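Student: give the three-dimensional model of this entry:
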Amino acid sequence: MTWCDILVLLALFGCSLTPLSTAARYSAETGCRFPSRWTGTWFQSGVRQPITIMDARLSTKGRCLASEGDKFLLVDDKGICYRCVVIHEKHVNVLQYKETYCLQRDSLHSLCSLITGDALLYSMFREAASSVACPFRGGHTFTYNRGHGECRYPVSSIDSCTQDSRLLLRYQACPDVHGTESTVEELQCLATWKEGSSRYLVGKVHHSHATSNEDSYRCFVYEKMSGNNVPPHQLYGEEADFRPRADDVEYRVAQSGDATCNGLFSPMEGSRTMTLKKATVTTKCKFPGWLTQHHQWYTLDYSSSYKFHHRNTTLHVSNTTLGQMPSEGPVVQQQLSAYDADQEVRVVCAEILQATADMAYLITHYTVGCQNGYMCMMFHKRDAHIIEVQSGGYTRRPEDACSPGYFDKNSISFTTLVTENPEQKKCPHFGRFSVTGVSQKERHTRSHNQENIPNTPMDLYSPRPYSAVKWITAEDQGDTQGLYTTRKTRLKRNLKHSNKENRLRKLNKTRNFDVVGNYLKVSRKKNKRIKRELESYSQTKSCSLDFKTLMVGCGATDTMEFHSDCSAP
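Tutor: Alright, predicted model coming up:
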């Protein structure tokens, strides 16, 4: 082999290594990187694996060598395939690009000049993207066409969801139009942008047949217009019974047939076209003034808030956190309502059936996520800063909401609500009290017949009839010994033929506060303690009578105590 041959081989070998080494050095020198806001994983129709953009890398294309505006010169990992990629950011969640084929290395300008105007446009949608507000809201009816004629009747509808980034599309089947079907789709809006005179929307469509991103991602082009500028018969046909109104606002919408935006140039052409008409708005009723006087209410443990909006026609029920808990006010364990704690509930007053100065009985329209319907609600005013609410079952028909099958006021639980800073009042009882005869059964109903409500605090604990509570105060300490003797006799009789284990078993199974304790010795000590506390309490002359707090406590499983917070001046 001659030196000439060796030089030729070295030259050839050097040429094969130059692209990779030069590309790496050039990328490092120029610092070519994709915008940091593009970092993440992206979905592209027809590409099986997610596309990753990070720093200077575009996973399916290679590494960036140079850039100018929206033009990027990329080289693959082998260093032999160069291409120009022109990337347009339509939205933070949508990128569209055109590209050249694999070519030999050339300048950025030379390669990018090879992209023609009719080159194929690719769309990439960000995975796990944050939602955006949808351009049109619920409260619309629409007709649609899938290429076999327009489905005009029965008319389809769009309902709002709790989040303004979601819509519920209810398609109706037209018996005389092929390809129509009765189905429900949930649209999650991910991006909107304007291009020329057209407006675009990208979203994920959730329905029973959507099992992959290819089935879910869809592109829409839409146009907003006034219904008065277009004759109704051109929009809906001669047979449609729609009357134009002064406030009528309509949209024309075209939807892509796959997970791309290809071929969408006009809202009149697409895999499915729709014409939206604003639905007739029924007059909303208003919640009573005594209910909306305080715009925000809380459950007793402040885990949920009830907030009135929009001229007292709408109520939002949402979950709260400890960080949002008001700094003042009682925190007491309370059974939560049946609403999903993770989702906000929007309640709109639909019809007032009965209303008085301290009670409201009405039909409401609810929305939880993208599910909606009607339910019956009854509000009770207990004080200026305390109300209670009963909520019935969900139904699609407003006439069924307050029927016995969905609402029974005698069996539905109460949810107690208070204002953010409840007004403090003087406690109704003076002293410390020992309570007997109280059932441990959780309260779940309350009588609605005021004549049948017993004048006893027992009604707060159980709907079942019990004997009145025995209040032991400083004025009737003599009864303490009688109660002790009675309880001692009863306990001796029950435990006469039982060993220690049986006594413990029976006492653990008991459900009545009349049982004093595990043993007579414990009971005797408790009784002495109560007598001693009552005596010392009655002898305290300096205690103020203007109590602000009623303390309720359980010293043991069989003793419930109520006492006012008393401090010497």
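Student: CA only for contacts and neighbour counts going forward, please
Tutor: Will do.
Student: for stretch 255-265, how far is the first residue from the last?
Tutor: In stretch 255-265, first residue to last residue: 11 Å (C-alpha to C-alpha, to the nearest Å).
Student: buried set for that stretch?
Tutor: Going by neighbour count (16 or more other C-alpha atoms under 10 Å), the buried part of stretch 255-265 is 255, 256, 257, 258, 259, 260, 261, 264, 265.
Student: can you list those residues in CSV and add secondary structure and distance to residue 124?
Tutor: Formatted as CSV, these follow (DSSP: H, G, I helix; E, B strand; the rest coil; distance: C-alpha to C-alpha, whole Å):
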residue, secondary structure, distance to residue 124
255, strand, 17
256, coil, 15
257, coil, 16
258, coil, 13
259, coil, 9
260, coil, 8
261, coil, 10
264, coil, 16
265, coil, 18
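Student: here's the other one to compare against:
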Amino acid sequence: MLVKLDGPDTECPFVGPLDFSYTLRGGLGGCRSPQSEVSQCLQDSQLMFSFQSCQEDYFSISKDEIMTCKAVWVTDTGQTFLLATWDHRNRIRDEERIRCFLLKNTTNGYLLLQSEGPSCQGLSSHSFGSITYNLTSPAYSSECSFPTWLTDPRTYYTLDHKFMYNFSPHSPLIEIRNFSFFDKSEKLLSKEVCVEIVDETEMSVKVISRTVTNCESLYKCTVFTKRSENIVEIEEGDETLVRLAACAQSNFHSTAVGSYKHTVETGSYSYRKHNKIITLVKDNPVSSACPLLGLHNLSSLYIAGNSDMCNQFWFHRLAFACKRRNEIEFSRECQENPNTSSYLCIGAWTQPARLRRKKQHQQLPHHESLASSRSEDYEYVDLTLGFIIAQPGKFS
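Tutor: This next block holds a predicted model:
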């Protein structure tokens, strides 16, 4: 059998996550408990095998090995063979990396029989491999699917158009790609798979997702909220190795689904972290009606560290839905470059917020910083924040 290691890889015949136990030829060692784990890598041609050490095998150690699938074929007798390489720092020579596998279906997974050397010699349906892996579905399983308002349309972009999010309409999968607006090039960065729905309302869904980057797999708590027909907001917690800890308060620093009151508390010797907020705009959005906010004159503006009244960002008047219902106009009246820019509204919403401020007539001692001040010196003010997303538009 000839192997071209520098040739293209092939899609593996099974996908993670899977639990597995393993035994050596003749039952002379192995590990049935605790279960080891197979996780999916970013590329469909790679899988991460995480071996657990156990008392059954004195020489067993915890280690991670990456399987790269090179070829899959089915014989005339219906047997499925897999040729793959193992990548680990202790496997240096090709003879140690290349292995052949015989794949058998079971009622709840697969049996994977591994050859002793870099060939398929000795593997048959009646034999045992030098190592036999029993791959099964993980102990936890729940049907997880995204709502249709999230998967139709399936493509979204971040506001800066640097990242593309593709939602699969047939599976709870998100592919996140680096994207170039200029040449339309893209590169796959990570995959996210929904593994459990924690809470769901008509306009939002809170899930535990598994993020795969290269061959690293981590869990996080995520809330998807429909802000408008064109806008979806993602709220992400911290990543963790433990699935059950993803939505714990230590990793997800928010309140219940549907509440967006984020509070930073420093006066009581504590600091509450914010989750990561990502705003997505669907591909080819259709303009919508702007809020009826009327005409406004600006008296001051501070953008990009500059407050010059005629810098490149300055404008003097702002008109919402005055000429057209879906239009915002920015008017600039500087002598050097007077102009009016028009933008199309593609989404608007409001949400509650809480501002923490110092009480009036209260002066903190000079030696006390904000982080060490007394909480009774501060008060909370409930606000309603408004957001508008618009893009440059042309009118005939």
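Student: return the member of the buried residues of stretch 255-265 of structure 1 nearest to residue 143 of structure 1.
Tutor: Closest approach to residue 143 of structure 1 among these (C-alpha to C-alpha): residue 255, at 13.4 Å.
Student: check contacts around the equivalent of the closest one over in structure 2.
Tutor: Taking TM-score structural alignment, the alignment pairs residue 255 of structure 1 with residue 115 from structure 2. By C-alpha atoms under 8 Å, 6 or more residues apart in numbering, the contact set of residue 115 of structure 2 is 99, 100, 101, 121, 122, 123, 129, 130, 131.
Student: what does residue 104 of structure 2 give?
Tutor: 79, 80, 110, 111, 112 are the contacts of residue 104 of structure 2 under C-alpha under 8 Å, 6+ apart.
Student: and which of these is nearest residue 314 of structure 2?
Tutor: Checking the contacts of residue 104 of structure 2 against residue 314 of structure 2 with C-alpha to C-alpha, the nearest one is residue 110 at 64.4 Å.
Student: and that closest one, how close does it get to residue 226 of structure 2?
Tutor: 40 Å.
Student: do the same with residue 391 of structure 2
Tutor: Distance from residue 391 of structure 2 to residue 226 of structure 2, by C-alpha to C-alpha: 19 Å.
Student: got it, and residue 203 of structure 2?
Tutor: 5 Å.
Student: so what does residue 323 of structure 2 match up with in structure 1?
Tutor: Aligning on TM-score structural alignment places residue 323 of structure 2 opposite residue 545 in structure 1.
Student: can you tell me the closest non-neighbouring residue to its match?
Tutor: Computed as C-alpha to C-alpha, 6 or more residues apart in numbering, the closest residue to residue 545 of structure 1 that is not its neighbour in sequence is residue 430, at 7.3 Å.
Student: and the one you found, what does it touch?
Tutor: By C-alpha under 8 Å, 6+ apart, the residues touching residue 430 of structure 1 are 545, 563, 564.
Student: and the most centrally placed residue in structure 2, what is it in contact with?
Tutor: Geometric centre of structure 2, nearest residue: residue 192, 4.8 Å, by C-alpha atoms, centre = their mean. The contact partners of residue 192 of structure 2, taken as C-alpha under 8 Å, 6+ apart, are 173, 174, 175, 176, 209, 210, 211, 212.
Student: reformat these as a markdown table; add neighbour count.
Tutor: A markdown table is the format used below for the contacts of residue 192 of structure 2 (neighbours: other C-alpha atoms under 10 Å):
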| residue | neighbour count |
| --- | --- |
| 173 | 22 |
| 174 | 22 |
| 175 | 19 |
| 176 | 20 |
| 209 | 26 |
| 210 | 24 |
| 211 | 24 |
| 212 | 21 |
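Student: which of these lies closest to residue 328 of structure 2?
Tutor: residue 176 (31.3 Å).
Student: please identify the helix or strand for the equivalent of the closest one over in structure 1.
Tutor: Aligning on TM-score structural alignment places residue 176 of structure 2 opposite residue 317 in structure 1. In this structure, residue 317 of structure 1 sits in strand 314-319 according to DSSP states H and E.
Student: after that strand, which helix or strand is next?
Tutor: By DSSP H and E, the next helix or strand past strand 314-319 of structure 1 is strand 345-355.
Student: follow-up on the earlier one: residue 6 of structure 1 versus the match of residue 176 of structure 2, what's the distance?
Tutor: Remark: distance between residue 317 of structure 1 and residue 6 of structure 1 (C-alpha to C-alpha) = 83 Å.
Student: picking up where we left off before, test my guess that the match of residue 176 of structure 2 contacts residue 345.
Tutor: Yes - counting by C-alpha atoms under 8 Å, residue 345 is a contact partner of residue 317 of structure 1 at 5.0 Å.
Student: which residues are common contacts for those two?
Tutor: Residues touching both residue 317 of structure 1 and residue 345 by C-alpha under 8 Å, 6+ apart: none at all.
Student: now stretch 275-295 of structure 2: buried residues?
Tutor: Residues of stretch 275-295 of structure 2 classed as buried by neighbour count (16+ other C-alpha under 10 Å): 275, 279, 280, 281, 282, 287, 288, 289, 290, 291.
Student: now the counterpart of the third one in structure 1, nearest residue through space, not along the chain?
Tutor: Superposed on structure 1 with TM-score structural alignment, residue 280 of structure 2 falls opposite residue 417. The shortest distance from residue 417 of structure 1 to any residue other than its chain neighbours is 4.6 Å, reached at residue 299 (C-alpha to C-alpha, 6+ apart).
Student: skip the chain neighbours and tell me the closest residue to residue 387 of structure 1.
Tutor: Leaving out its chain neighbours, the residue that sits closest to residue 387 of structure 1 by C-alpha to C-alpha, 6+ apart is residue 381, at 4.6 Å.
Student: that neighbour against residue 356, yeah?
Tutor: No - taking contacts as C-alpha under 8 Å, residue 381 of structure 1 lies outside contact range of residue 356: 9.8 Å.
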